[in-house]
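Enquirer: have a look at this fold, sequence not included:
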């Protein structure tokens, strides 16, 4: 991912098809594409002075002490959400998602590598084992081989530095005027996934490929955070998980299954592009895809859908990343990824549930 910066003070966010702030621009974890969306800002100096003079000139025509409305907004009610600026709802999505997140780091022992567990509402959902230096050196050979694809994938790689929303929109035929809440759901999922990835990255503290092997000179700036897991893989697989459920909920596209297959291939390609660029090992994609699938399922639970959250354990071994292997339980287990035996469900939250209901209603516009 590109540079990060909390909640404030950043401009230059690209629009998405005229619906500003979704997908384009730099990828900031805090609010992502939500940052500043529908914030009115200020008027130009002339308009500000004009409004002042008009207010002073016409105020005598108004009744002193009169109120435009005596009707109060409902207290603590999701019905109020539609009247909020998008960036405010974005803040609420982040707050609701992070409220239940906790990380449990475990230092290395004589028999086991260091690892970190990620829990939601106190329920353990993922354990990631830290790769050792010898494994990272082995993985560098994959990174070197993938560099041959850089020329043909330059446009993809550079345009995916931020959230690659446009690529998913292309596959589903989404339009900003018709699918505003679907875009909002995508962005909420991406931001949740980015935060989850940063939490575990900070504990695992795995060096990037170019810091392990001097031959691996990235074609993009090396991000200022750990390599494992890949946040891009986390985000793309989280979005894939949510959109797959949304597409089935819509049930209005005769070729929906084919589009899901294409989205799976896209999620894999987004993840692999980071290895092509020279900033991630294939094991980063294994870990990120696993975390992304869990985050996506948690988002669906928060939206009010009852979906099994299968807790996973990943002890990386030196293998390349392919979506087909990732989805095959037998192959995945042989690659070090296996279920822990725990399955969870989490309660819905008001803001996510409201968002799902509105995105679901957009089926009639597809």
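Expert: Nice, thanks for sending it over. Quick caveat: nothing in here was measured; it's all calculated off a predicted structure.
Enquirer: from here on, just use CA atoms for contacts and neighbour counts.
Expert: OK.
Enquirer: where do the helices sit along the stretch 51-200 of the chain?
Expert: For the stretch 51-200 of the chain, the helices defined by DSSP state H, counting those that start in this stretch occupy 86-98, 133-146, 150-159, 165-172, 180-204.
Enquirer: make CSV from the ones you listed and add distance to residue 332 and mean neighbour count to it.
Expert: Output for the helices of the stretch 51-200 of the chain, formatted as CSV (distance: least, CA to CA, whole Å; neighbours: other CA atoms under 10 Å):
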stretch, distance to residue 332, mean neighbour count
helix 86-98, 28, 19
helix 133-146, 17, 17
helix 150-159, 27, 14
helix 165-172, 25, 18
helix 180-204, 21, 24
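Enquirer: out of these, flag the one nearest residue 123.
Expert: helix 86-98 (13.8 Å; CA to CA).
Enquirer: presented hereafter is structure B, for comparison with structure A:
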């Protein structure tokens, strides 16, 4: 997720802020508004009078109760979502021929029972330097598209949600909880992606040649997996799952919505190669991570989800002469990741399906999922 000058994640919905129906309240009571503070002070002095009896009906709050969520601000809920998700994963790294980074899921059990052992969620093995060098040919070829895609590239640097909204009817007034779900997914994706990037520490194209000359600043974190590819594919698949879960007929008849989401995710990923900051293989690794995280997010958000995916990306097996193609990894109509991508005997990507457990879904995230799901249910006459 992109960061602003203060080091905090940029709000991926900034382009929608003009629709905020509460902006009329923002001029009153905000920090630094001394006039408002003085007005509140003198108002209290004028009306407080003699002490009144305390309310005898105050009772303790309801601890760890999702009903509290509706009364919290969106930014407070966002912190809770990230806490729920971040505490459910762990990381490890190793070095063989190249660096290996692994993301583990930490399944929970009811209180009083011993925790389950960590289970593989995503493992990424880094390609070799020679593979990255061979991929430099794509940086040269894609540079010819920069003038055509510059507006896209610059817009997608800080926000990809408006592009998803151009396919699905998202709007802060119409689908506020869907946007909140997408924001939670992006926050968790950034949390996982940055840690995996740190373990892998893959060099950027600009470090291979002075002729790359990216048209945007090159991020300081590692190149693989591509963060934009990961974010694009996690939100595209999660949104597609949400639309399907709404049971609205137009989303269940065929896979055209999922196909369009994947085309968009692929274009966003490829634009990072056009810009000069990523290799195609970075996008392939990011797509594996994003698609798998979307399936995992669905499992922890929706109690009706009955399975999830684990996946491995084997970089040294990736054919460096080939470009990134999402069709090798995912079938939109069935909402399924492919079991293998690449050569049969040495695939560069594999995935496995696993059943969920009854207690895998988080009550906090289930609350958000159901709120978002209801926003896509059609009204019939």
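Expert: Yep, it's here. Treat the numbers as computed from the prediction; the structure is a model and nothing was measured.
Enquirer: overlay them and tell me the TM-score.
Expert: Remark: TM-score between the superposed chains equals 0.86 [TM-score structural alignment, normalised by the length of the first structure]; 345 aligned residues with a CA RMSD of 2.8 Å.
Enquirer: mind putting the helices of the stretch 51-200 of the first structure into CSV with distance to residue 330 of the first structure?
Expert: CSV is the format used below for the helices of the stretch 51-200 of the first structure (distance: least, CA to CA, whole Å):
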stretch, distance to residue 330 of the first structure
helix 86-98, 31
helix 133-146, 22
helix 150-159, 31
helix 165-172, 29
helix 180-204, 26
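Enquirer: tell me which of these sits nearest to residue 2 of the first structure.
Expert: helix 150-159 (10.2 Å).
Enquirer: give me the mean distance between the closest one and the second structure.
Expert: Mean deviation of helix 150-159 of the first structure relative to the second structure after superposition (mean CA distance after the TM-score superposition for the first structure): 0.9 Å.
Enquirer: so that helix corresponds to what in the second structure?
Expert: Under the alignment (TM-score structural alignment), helix 150-159 of the first structure falls on residues 146-155 in the second structure.
Enquirer: against the first structure, where does stretch 278-285 of the second structure fall?
Expert: The aligned range for stretch 278-285 of the second structure is 280-287, by TM-score structural alignment.
Enquirer: residue in the first structure matching residue 135 of the second structure?
Expert: Counting by TM-score structural alignment, the partner of residue 135 of the second structure is residue 139.
Enquirer: quick one: contacts for that match?
Expert: When contacts are counted by CA atoms under 8 Å, 6 or more residues apart in numbering, residue 139 of the first structure touches 281-283, 318-319.
Enquirer: hmm, back to that, can you list the residues that contact the match of stretch 278-285 of the second structure?
Expert: By CA under 8 Å, 6+ apart, stretch 280-287 of the first structure touches 128, 136, 139-140, 142-143, 208-209, 227-230, 233-234, 271-272, 274-275, 314, 316-321, 326.
Enquirer: what's the spacing between it and its chain's center?
Expert: 17 Å (CA atoms, centre = their mean, to the nearest Å).
Enquirer: cool, and stretch 114-134 of the first structure?
Expert: 19 Å.
Enquirer: buried sites along it?
Expert: 114-120, 123-131 (16 or more other CA atoms under 10 Å).
Enquirer: do a quick rundown of the strands in the first structure.
Expert: Using DSSP state E, the strands of the first structure run over residues 101-106, 115-120, 123-129, 309-314, 337-344.
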